[in-house]
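K.L.:
Pasting a predicted model and its sequence here:
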Amino acid sequence: MKLMRVGPPGEERPTVIDENGQIRDLSGHVPDFTGQGVSLAALETIRGIDLTTLPVLPEGARIGACLGAVPNFFCVGLNYAKHAAETGAKPPAEPILFSKAASALAGPNDAVTIPPGSEKSDWEVELGVVIGKPCWQVSEAEALDHVAGYCVVNDLSERAWQMEHGGQWIKGKSAPGYGPCGPWLVTADEVPDPQALGLSLDLNGERVQDSDTSDMIFGVAEIVSYMSRFMQLVPGDLIATGTPSGVGLGMKPPRFLRAGDVMELRVEKLGEQRQEVVAAE
């Protein structure tokens, strides 16, 4: 299934895309795609609905974040071999884990506002993983059984705030709108191998990131299993699994986002995003 939320900010409706590509309104059946609303049990309930009985919504409405809210917005750093090389970092021996603020969530096509004082905002196309049932101390072989689905994430980053102010990376990852996700939450049954997905990002029409998830140092199953050694993952948790090479920080000289820039990003099977960069008012 492809699940999507449409409507103005704060008024999004949960929807499902039917076999003909029509947007069907689920708001009479599920409150929203948050927490238990994206549990494996909730997804099974949605699968049991006769979609032809649901109202069809017109196309053209704003697409919201595919998750209405998240208990946790986790990220994995330096998880593509070529990306680690472009930053001059040694490939990590274990996954580097950090978080974004949950308030960074945004729609896939919402404008990205450069926050006041930012000079080094950067782009990062990533595969997002959504947890579908509690996950604690699970093996790598069991890990994917706990995944509800996948989505496109732009892990936008303010590099100065991330790297030049001490402390944790979360400061450079969490500005409002710095976590676009969607357009769809694609259920796991439609993505049989998360390590075989192409992903790319174009900046102003120029392809700057172009890779696939086989370049991950730690695959999705390993990431989920590893995280579950230290914390219990819960339904609705979102994990951004790392970005491939081609970020602005790794260019020579470095290149960062400015007002008027346009990012277009995609992950195979999961859809596309388009964001225009605007200056803070």
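P.N.:
Cool, got the structure.
K.L.:
contacts, neighbours, all on C-alpha from now
P.N.:
Will do.
K.L.:
Need the distance between the two termini of stretch 130-150.
P.N.:
6 Å (CA to CA, to the nearest Å).
K.L.:
Now it: buried residues?
P.N.:
Along stretch 130-150, these residues count as buried under the neighbour rule (16 or more other CA atoms under 10 Å): 130-140, 143-150.
K.L.:
who touches the closest residue to residue 173 other than its chain neighbours in this structure?
P.N.:
Nearest residue to residue 173 in three dimensions, chain neighbours excluded: residue 157, at 4.8 Å (CA to CA, 6 or more residues apart in numbering). Counting by CA atoms under 8 Å, 6 or more residues apart in numbering, residue 157 makes contact with 121-124, 172-174, 178.
K.L.:
Repeat the analysis, applying 7 Å as the threshold.
P.N.:
Shown in contact with residue 157 (CA atoms under 7 Å, 6 or more residues apart in numbering): 121-123, 172-173.
K.L.:
which one of these sits closest to residue 217?
P.N.:
For residue 217, the nearest member of the contacts of residue 157 is residue 123. The distance, counting by CA to CA, is 19.8 Å.
K.L.:
can you pull out the strands in the stretch 151-281 of the chain?
P.N.:
For the stretch 151-281 of the chain, strands defined by DSSP state E, counting those that start in this stretch occupy the ranges 157-158, 179-180, 185-187, 198-203, 206-212, 238-240, 262-267, 271-279.
K.L.:
ok now the third one, how far from the chain's centre?
P.N.:
What it means is strand 185-187. For strand 185-187, the gap between its own C-alpha mean and the chain's C-alpha mean amounts to 11 Å (CA atoms, centre = their mean, to the nearest Å).
K.L.:
Stretch 43-53 too?
P.N.:
Centroid separation between stretch 43-53 and its chain, computed with CA atoms, centre = their mean, is 25 Å.
K.L.:
got a list of contacts for it?
P.N.:
Stretch 43-53 has contacts (CA under 7 Å, 6+ apart) with 18, 24.
K.L.:
and if you look at stretch 138-154?
P.N.:
With contact meaning CA under 7 Å, 6+ apart, stretch 138-154 is reached by 38-40, 123-133, 135, 179-182, 184-188, 221-222, 224-225, 228, 240, 266-267, 270.
K.L.:
Pick out the residue closest to the middle of this protein.
P.N.:
Most central in the chain under CA atoms, centre = their mean is residue 153, positioned 2.5 Å from the mean C-alpha point.
K.L.:
Put this next to the previous one:
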Amino acid sequence: MKLASFTHRGRPGYGAVIGDGIVDVRPRMPRLHSLLDVLRADALKEVMDVAANVRPDFPLTDVQLLPPVIGPEKILCIGVNYGNRNEEYKDGSEKPKYPSMFFRTPGSFVGHGQPLIRPPESPQLDYEGEIVIVIGKECHRITAEQAADHIIGYTLCNEGTIRDWVRHAKFNVTQGKNFDRSGSIGPWMVTADEIEYGKPLHLTTTVNGEVRQDDTTANLIFDYGALLAYITTFTTLKPGDMIVTGTPTGAGARFDPPKWLKPGDVIEVTVPEIGTLRNGVEDGL
């Protein structure tokens, strides 16, 4: 099932995407105000039952999609996680022994169809198409073999980055990864029962129709199990937390000259089993 968060005529809601429409679950389950509440209450089966055999309340064209999980405790992003990305750096380093990672704030992401904002501080807005795993059950110090039991669904991310700002300091990339509304997550979450765990997923990113990124998760250095086993050694993952699993080669910074995003550009991140996350670009004030 596809589950989405949205606003309709200014009112927040969440529900199941059925064809070209959406079933608004919130008024049918008034004790749970958001998809995050559903995950924390372990009530996904109830949502599925409520939405089954129900006609959509609104066409998708009438709602503004938001990131699927609003207000998660943690959004943890993985860097340089495709084998050929490590080679892309041309520094002669071997594949890493441990994942590189950093946190992003919820406010740095918009939903499907909303513009990414290029800030006035820099023209170097870049794209990074990625697959996101959503945690459904609290986990601490789990093994790689236990990971599948803790993943509730999958979504997509354009992990927009202000490239020169990731180099403002010696030991972190936080600034360039957290400009308000510089990235996106969506368009919805596909529940884990719809996607075979461990199946290679084919990810593409296009800018104005031009394919820039094209790879599969078969090339991940650290697969989902390895990521969750490592991450949960130092932090407890909770329902609704999201792990942004890394981007393939082909980001704009790697072209000569670089291909930065500009107002009017349209970026699409696609995985057939999940859907397409589409965003334009606008200048911010």
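P.N.:
Thanks, I have the structure now. Model, not experiment: these values are computed from the prediction.
K.L.:
What TM-score do the two superposed chains give?
P.N.:
Scored against TM-score structural alignment, normalised by the length of structure 1, the superposed chains reach a TM-score of 0.93; 279 aligned residues with a CA RMSD of 1.9 Å.
K.L.:
returning to that earlier point: please render the contacts of residue 157 of structure 1 as TSV that adds distance to residue 94 of structure 1 and neighbour count to the earlier fields.
P.N.:
As requested, the contacts of residue 157 of structure 1 are arranged in TSV below (distance: CA to CA, whole Å; neighbours: other CA atoms under 10 Å):
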residue	distance to residue 94 of structure 1	neighbour count
121	26	23
122	24	22
123	24	25
172	22	23
173	21	26
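K.L.:
farthest pair in these?
P.N.:
Of all pairs drawn from the contacts of residue 157 of structure 1, the one with the largest separation by CA to CA is 123 and 172; the distance is 11.9 Å.
K.L.:
With adjacent residues omitted, what lies nearest to the corresponding residue of structure 2 for residue 175 of structure 1?
P.N.:
Alignment note: residue 175 of structure 1 maps to residue 179 in structure 2; criterion TM-score structural alignment. Nearest in space to residue 179 of structure 2, with sequence neighbours left out and distances taken as CA to CA, 6+ apart, is residue 108 at 5.6 Å.
K.L.:
Just give me the neighbour total for that neighbour.
P.N.:
20 (other CA atoms under 10 Å).
K.L.:
In contact with the aligned residue in structure 1 for it, which residues?
P.N.:
Alignment of residue 108 of structure 2 against structure 1 is given by TM-score structural alignment, with residue 104 as its counterpart. For residue 104 of structure 1, the contacting residues are 174-179, by CA under 7 Å, 6+ apart.
K.L.:
wait, which of the strands of the stretch 151-281 of structure 1 is closest to residue 80 of structure 1?
P.N.:
The closest approach between residue 80 of structure 1 and any of the strands of the stretch 151-281 of structure 1, judged by CA to CA, belongs to strand 206-212 at 9.4 Å.
K.L.:
The closest one vs structure 2 - mean distance after superposition?
P.N.:
For strand 206-212 of structure 1, the mean distance from the matching residues in structure 2 following superposition reads 0.6 Å, by mean CA distance after the TM-score superposition for structure 1.
K.L.:
And the helices in structure 1?
P.N.:
Along structure 1, counting by DSSP state H, helices occupy 40-47, 81-86, 140-143, 159-163, 220-228.
K.L.:
hmm, back to that, residue in structure 2 paired with the residue nearest to the centre of structure 1?
P.N.:
With TM-score structural alignment as the criterion, residue 153 of structure 1 lines up with residue 157 in structure 2.
K.L.:
follow-up on the earlier one: what would the strands of the stretch 151-281 of structure 1 look like in JSON lines with distance to residue 53 of structure 1?
P.N.:
What follows is the strands of the stretch 151-281 of structure 1, written out as JSON lines (distance: least, CA to CA, whole Å):
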{"stretch": "strand 157-158", "distance to residue 53 of structure 1": "42"}
{"stretch": "strand 179-180", "distance to residue 53 of structure 1": "31"}
{"stretch": "strand 185-187", "distance to residue 53 of structure 1": "21"}
{"stretch": "strand 198-203", "distance to residue 53 of structure 1": "35"}
{"stretch": "strand 206-212", "distance to residue 53 of structure 1": "38"}
{"stretch": "strand 238-240", "distance to residue 53 of structure 1": "31"}
{"stretch": "strand 262-267", "distance to residue 53 of structure 1": "31"}
{"stretch": "strand 271-279", "distance to residue 53 of structure 1": "26"}
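K.L.:
Of all the ones you listed, which one is nearest residue 109 of structure 1?
P.N.:
Closest approach to residue 109 of structure 1 among those is made by strand 271-279 (4.8 Å; CA to CA).
K.L.:
From the contact counts, what lies against that closest one?
P.N.:
Helices and strands touching strand 271-279 of structure 1, by 3 or more CA pairs under 7 Å, 6 or more residues apart in numbering; DSSP states H and E, are strand 112-114, strand 262-267.
K.L.:
quick revisit: deepest of the helices of structure 1, which one?
P.N.:
Greatest average neighbour count among those goes to helix 220-228 (a mean of 21), per mean count of other CA atoms under 10 Å.
K.L.:
so that helix matches what in structure 2?
P.N.:
Applying TM-score structural alignment, one finds that helix 220-228 of structure 1 aligns to the residue range 224-232 of structure 2.
K.L.:
What lines up with residue 237 of structure 1 in structure 2?
P.N.:
By TM-score structural alignment, residue 237 of structure 1 lines up with residue 241.
K.L.:
okay, now its match: neighbour count?
P.N.:
Residue crowding around residue 241 of structure 2 was assessed by other CA under 10 Å; the count is 23.
K.L.:
residues contacting it?
P.N.:
Shown in contact with residue 241 of structure 2 (CA under 7 Å, 6+ apart): 72-75, 134-135.
K.L.:
do the same with residue 253 of structure 2
P.N.:
Shown here is residue 253 of structure 2, whose contacts under the criterion CA under 7 Å, 6+ apart are 126, 259.
K.L.:
And it? What does it align with in structure 1?
P.N.:
Using TM-score structural alignment, the partner of residue 253 of structure 2 in structure 1 is residue 249.
K.L.:
can the helices and strands packed on strand 271-279 of structure 1 go into a markdown table with extra columns for distance to residue 166 of structure 1?
P.N.:
Listed next are those as a markdown table, based on distance: least, CA to CA, whole Å:
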| stretch | distance to residue 166 of structure 1 |
| --- | --- |
| strand 112-114 | 21 |
| strand 262-267 | 29 |
